[in-house]
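Chemist: just need the structure, nothing else, for what follows:
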Amino acid sequence: MLYEGVLTKMQTEFSNPIAYYLVFENSFLNLNQLLGKELEIVHQGYQCLECGKKKKIFRQGFCYDCFMGSASAGDWIMKPELSTAHLDIEDRDLDYEKKVQLQPHIVYLALSSEVKVGVTRKTQVPTRWIDQGAIQAIPIVEVPNRYLAGITEVALKSLYADKTNWQKMLKGEIPAVDLISERNGLKYVIPKEVQEYYHPESNDLYELQYPVLEYPKKVTSLNLDKSPNFSGKLMGVKGQYLIFEDGTVFNIRTYEGYVVRISL
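Modeler: Next up is the predicted model:
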């Protein structure tokens, strides 16, 4: 069977294990059902997720022009502490920025390769943790805007990483950590203006399991620009990665905006 379309991040369902779907314009793939089967992935071209033009992807699914100009690619996306919509200050498009920034955000601890701190919109719980390949996650605070979440994350970076070691995550090399205890000691580490939002609950630890038949001992990233034709047996899906029998891993997020053909 053949499936063709533009890659976008896999859609997920919070189940046991997590359910994964690759969704194209006219079809979709349930990846859980493909474990243990051979897939062929062929790179056919590009299509910017913002403007829809067949232009080479620069970053995050955008062509260069859209990445440099789109409101959804502003610096505050990766650095929430740079958010200014709460001050009525525009970066690229104030209406868009208010819509995204002025809504409840969660600052959390997640266990993906080691304990990391992160920020996500409340509406993205638990999707954000699934996308990172976390096996556990716990909220620290819920705040009313992205700026407050950002300064909280900055304060906690002295204690925790803010990025996942993707190789350890994909190999399943994850230490045992008591996230509840970690979270419960942070009240006076977070900024004073955020402490009023600190209300830990005893039952808010998320546990996540992934559809993986076998974890690889070594991992090698598939680069579609250098290797536009790849085939292998799918052994698992974790985070936004496909894991193949030979240790090849394919990061779907890296190749958003790439046009592919997948053969089963």
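Chemist: CA atoms for contacts and neighbours, from now on please.
Modeler: Will do.
Chemist: can you give me the helices for the stretch 101-250 of the chain?
Modeler: For the stretch 101-250 of the chain, the helices defined by DSSP state H, counting those that start in this stretch occupy 127-132, 146-156, 166-171, 179-184.
Chemist: next one: the third one to chain centre, how far?
Modeler: Centroid separation between helix 166-171 and its chain, computed with Cα atoms, centre = their mean, to the nearest Å, is 14 Å.
Chemist: I'd say P144 and Q103 touch.
Modeler: Yes - under the contact definition of Cα atoms under 8 Å, P144 touches Q103, with a separation of 5.6 Å.
Chemist: pick out whichever of these two has more residues nearby.
Modeler: P144 (18 against 14; other Cα atoms under 10 Å).
Chemist: name the nearest residue to that one, sequence neighbours excluded.
Modeler: Using Cα to Cα, 6 or more residues apart in numbering and skipping the chain neighbours, the partner closest in space to P144 is P104 (4.4 Å).
Chemist: could you measure from the one you found over to G257?
Modeler: 29 Å (Cα to Cα, to the nearest Å).
Chemist: neighbour count for those two, which is higher?
Modeler: G257 (31 against 17).
Chemist: gap between the residue nearest to P144 and V141?
Modeler: Distance from P104 to V141, by Cα to Cα: 10 Å.
Chemist: picking up where we left off before, among the helices of the stretch 101-250 of the chain, which is nearest D95?
Modeler: helix 146-156 (14.7 Å; Cα to Cα).
Chemist: one more, so I can put them side by side:
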Amino acid sequence: MKTIASGFLRMMDHQKIDPVNYIWVWSEYESTSSEKQEARIQENSDILNCIGKKVKLEFTGRIRCVSCGRITKKSFNQGNCFTCFQTLAQNDLCILRPDTCHFHLGTCREPDWGEDQCFRPHTVYLANSSAIKVGITKENPVSNRWVDQGAMQGIPMVEVSSRRDAGIIEKELSKVLSDRTTWQKMVSGDPEPIDLTEKKREFVQRIEELDLDLDYKVASQNEPTTILYPIQSYPKKIQSLSPEKNAVIEDILTGIKGQYLLFESGVINIRAYGGYEAILSAE
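Modeler: Predicted coordinates:
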């Protein structure tokens, strides 16, 4: 087999959406030292040429924090060492639950980071990944977030000026809509198409009726975006593969969807193992 890449994993990047052109991303470091180090980000688009071929993904057992670059024995929140998990604003609970943002209380872990990341335009959207769901993102274009989630349709609903405002709207809508993707369904087949144009009208009206005292504007896009993924076939068995149980994955790569590599024998979520050192090879 030919080695395509070796280094510490990062979430896959992409270009286009018809179909999605995935890019394999990893980090390299100046030395093997366990001290704090800056990462050199490397990219390779050969992963697309591997679909339909036997691929070998081998984990070495080493993990480096995606934030500080130090060697860590255990990964927290998709690639952080315990110190970064405990101290960085990007790992605070309010990132998972934006409506609980506490910046206005003066208790943000990193006020400069919070001001830069959380007080910028955010979009509340509908997407069809495993089924219809509501979500928020600061990504521009919004489709970047939909690809990351493996959504096959998406439509922006409303735009707001902060992450907290987006989170408040999302929380209200999550009382009647899921705000999660069921990964097992997402990697097992295409979801049934949904009339997201009509659903947008329905839920924008619901937002207006909630009278949340928030400044927002209705997104101008009224037709859903359709996303196609490079998939030859879905796995015959929906089994989650992991470095702890599968240090070496050697199988036919049948497709990529969201941040998942789809193999005949199961799937692996690359984003979940950010910072893990791996060697990617293919026939």
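Chemist: picking up where we left off before, quick one: contacts for the residue nearest to P144 of the first structure?
Modeler: If you count contacts by Cα atoms under 8 Å, 6 or more residues apart in numbering, P104 of the first structure has them with R121, K122, E142, V143, P144, N145, R146.
Chemist: in strands only, show me those.
Modeler: R121, E142, V143 (DSSP state E).
Chemist: aligned to the second one, what sits in the second structure?
Modeler: Pairing criterion TM-score structural alignment: the partner of E142 of the first structure within the second structure is identified as E159.
Chemist: what sits against the closest residue in space to that match that isn't next to it in sequence?
Modeler: Once flanking residues are discounted, E159 of the second structure sits nearest to T123: 4.5 Å by Cα to Cα, 6+ apart. Taking Cα under 8 Å, 6+ apart, we find T123 of the second structure in contact with I136, T137, K138, V142, P156, M157, V158, E159, V160, A166.
Chemist: correct me, but S6 of the second structure touches T60?
Modeler: No - S6 of the second structure lies out of contact with T60 (Cα under 8 Å); the separation is 10.1 Å.
Chemist: which neighbours do these two share?
Modeler: E277, A278, I279.
Chemist: show me where the stretch 51-200 of the second structure has strands.
Modeler: 54-63, 122-128, 132-137, 153-160 (DSSP state E, counting those that start in this stretch).
Chemist: L210 of the second structure: which of those is closest?
Modeler: Proximity to L210 of the second structure, assessed across the strands of the stretch 51-200 of the second structure by Cα to Cα, is greatest for strand 153-160 (13.8 Å).
Chemist: distance between the closest one and the chain's centre?
Modeler: How far strand 153-160 of the second structure lies from its chain's middle: 17 Å, per Cα atoms, centre = their mean.
Chemist: same question, stretch 222-241 of the second structure
Modeler: 14 Å.
Chemist: can you list the buried residues in it?
Modeler: For stretch 222-241 of the second structure, burial by neighbour count (16 or more other Cα atoms under 10 Å) applies to 224-231, 233-235, 238, 240-241.
Chemist: nearest to E264 of the second structure, of these?
Modeler: Of these, the one sitting nearest to E264 of the second structure (Cα to Cα) turns out to be P235, at 4.8 Å.
Chemist: distance check, that closest one against V158 of the second structure.
Modeler: For P235 of the second structure relative to V158 of the second structure (Cα to Cα), the value is 36 Å.
Chemist: can you check D148 of the second structure too?
Modeler: For D148 of the second structure, the distance to V158 of the second structure (Cα to Cα) stands at 20 Å.
Chemist: which one's more surrounded, the two?
Modeler: Per other Cα under 10 Å, whichever of D148 of the second structure and V158 has more neighbours is V158, with 23 against 17.
Chemist: residues in contact with that one?
Modeler: When contacts are counted by Cα under 8 Å, 6+ apart, V158 of the second structure touches T123, V124, Y125, V204, Y216, K217, V218, A219.
Chemist: the fourth one: how many residues sit nearby?
Modeler: Around V204 of the second structure sit 17 other residues, with neighbours defined as other Cα under 10 Å.
Chemist: which residue is the nearest non-sequential neighbour of it?
Modeler: What sits nearest to V204 of the second structure in space, not counting adjacent residues and going by Cα to Cα, 6+ apart, is M157, at 6.6 Å.
Chemist: quick check: the one you found touching K200?
Modeler: Yes - contact criterion Cα under 8 Å: M157 of the second structure and K200 qualify, at 6.0 Å.
Chemist: so what sits against both of those two?
Modeler: Shared contacts of M157 of the second structure and K200, defined by Cα under 8 Å, 6+ apart, comprise L126.
Chemist: more neighbours, these two?
Modeler: Taking neighbours as other Cα under 10 Å, M157 of the second structure and K200 compare with M157 leading, 26 against 22.
Chemist: distance of the more buried one from Q90 of the second structure?
Modeler: From M157 of the second structure across to Q90 of the second structure, the span is 25 Å (Cα to Cα).
Chemist: how deep is the alignment partner in the first structure of G274 of the second structure tucked in, by neighbour count?
Modeler: Aligned against the first structure by TM-score structural alignment, G274 of the second structure finds its counterpart in E256. By other Cα under 10 Å, 22 other residues sit near E256 of the first structure.
Chemist: can you pull the contacts of E256 of the first structure?
Modeler: V6, L7, T8, K9, L49, Q60, G61.
Chemist: redo that, cut-off 6 Å
Modeler: If a contact means Cα atoms under 6 Å, 6 or more residues apart in numbering, then E256 of the first structure has L7, T8, G61 as its contacts.
Chemist: with T3 of the second structure instead?
Modeler: Counting by Cα under 6 Å, 6+ apart, T3 of the second structure touches L280, S281.
Chemist: that one should be in a strand, yeah?
Modeler: Yes - according to DSSP: H, G, I helix; E, B strand; the rest coil, the state of T3 of the second structure is that of a strand.
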